[in-house]
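[1] got a sequence here, can you build the structure:
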Amino acid sequence: MSKKNSESDSANGVRLDKWLWAARFYKTRGLAKDAIEGGKVDYNGAKGKPSRMVELGALIGLRQGYDDKVVEVLGLNDQRRPATEAQALYQETPESIAARERKAADRKANNGALVSEHRPSKKERRQIHRFKSDVFSGESL
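    Reported below is the predicted structural model:
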């Protein structure tokens, strides 16, 4: 792609999959496209499409692992640049940061409660095996 085409694309907008890739949310454009088509990305509250043109000031919601983020578009670029330049393309909303930190604290608190302090006794082991056989036998039918 020539430099002239790249500049005209940025003036008119950039495809959503290309912008997510350039902003380094996903390692490849293919992964960005799959995430969009899988419903993990929305654009201004509506379902996103890979070919949708991103505009300045738009809110993009995306899910990465356990984290849900809402970012505001501050810049457009269709080329993958260093991370410091990519971070200048967006800003995460304060509500999104607070919600993400709250969920992370909840996950951390719940994981501590799920860890057992001892090995299961013979009776507990039988209950675990019974539970697993009931769950898995129901799925295979």
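
[2] can we go C-alpha only for contacts and neighbour counts from here?
    Fine.

[3] for this protein, longest helix please?
    In the chain, with assignment by DSSP state H, the single longest helix is helix 94-114.

[4] tell me which other helices or strands it touches.
    For helix 94-114, the packing partners by 3 or more C-alpha pairs under 8 Å, 6 or more residues apart in numbering; DSSP states H and E come out as strand 67-73.

[5] check the offset of the strand it packs on from the chain's centre.
    Here the centre of strand 67-73 is set off from its chain's centre by 8 Å, with C-alpha atoms, centre = their mean, to the nearest Å.

[6] sequence B follows; please return its structure for comparison with A:
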Amino acid sequence: MTPQHSDTQARVDAWTWAVRLFKTRSAAAEACRAGHVRVNGVAAKPALTVRLGDEVRVRHAGLERIVVVQRIIHKRVGPPVAAQCLIDRSPPPPPKEVLATLPQRERGAGRPTKRERRETDRLMGR
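    Model (predicted):
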């Protein structure tokens, strides 16, 4: 018996991989398990099904992508086709000037001290 693919729903890990939000399906499933993928505001397990119109939020590489499911696909497709399967509502990335002003720790410097954490929090406005 072969599994039937529905045109109205797909697994969230398979769909996010198919529309190229993740490089591999296993990376998509791992992100779901880690709580980095939300569907309609609810944390998604890899097997959760997505339907047309669902809002999918993906936290990946420090940025949040917000997409709305426009078309259900099950197989990975090229970038032009993948762009037609979703509506991207992600906020624009922060300007490079803002990223340059964020404090950076030198590699191998270890954990920040309590004093350094307070200074970082003060700079971030917390």
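
[7] any idea how far Lys18 of structure 1 is from Lys27 of structure 1?
    Separation of Lys27 of structure 1 from Lys18 of structure 1 (C-alpha to C-alpha, to the nearest Å): 11 Å.

[8] pull out the buried residues from the longest helix of structure 1.
    Buried positions in helix 94-114 of structure 1, judged by neighbour count with 16 or more other C-alpha atoms under 10 Å: Ser96, Ile97, Arg100.

[9] with stretch 47-62 of structure 1 instead?
    Across stretch 47-62 of structure 1, burial judged by 16+ other C-alpha under 10 Å covers Gly48, Lys49, Pro50, Met53, Val54, Glu55, Leu59, Ile60, Gly61, Leu62.

[10] likewise for stretch 80-89 of structure 1?
    Buried residues in stretch 80-89 of structure 1 (16+ other C-alpha under 10 Å): Arg80, Ala86, Gln87, Leu89.

[11] so which of those residues is the closest to Asp34 of structure 1?
    Closest approach between these and Asp34 of structure 1, by C-alpha to C-alpha: Arg80, at 18.2 Å.

[12] quick one: the closest one and Tyr26 touch, right?
    No - shown here, Arg80 of structure 1 and Tyr26 do not form a contact pair, counting by C-alpha atoms under 8 Å, at 10.7 Å.

[13] after the longest helix of structure 1, next one along is what?
    Of the helices and strands lying after helix 94-114 of structure 1 in sequence (DSSP states H and E), the nearest is helix 122-140.

[14] distance from that following helix to the middle of the chain?
    From the chain centre to the centre of helix 122-140 of structure 1 is a distance of 34 Å (C-alpha atoms, centre = their mean).
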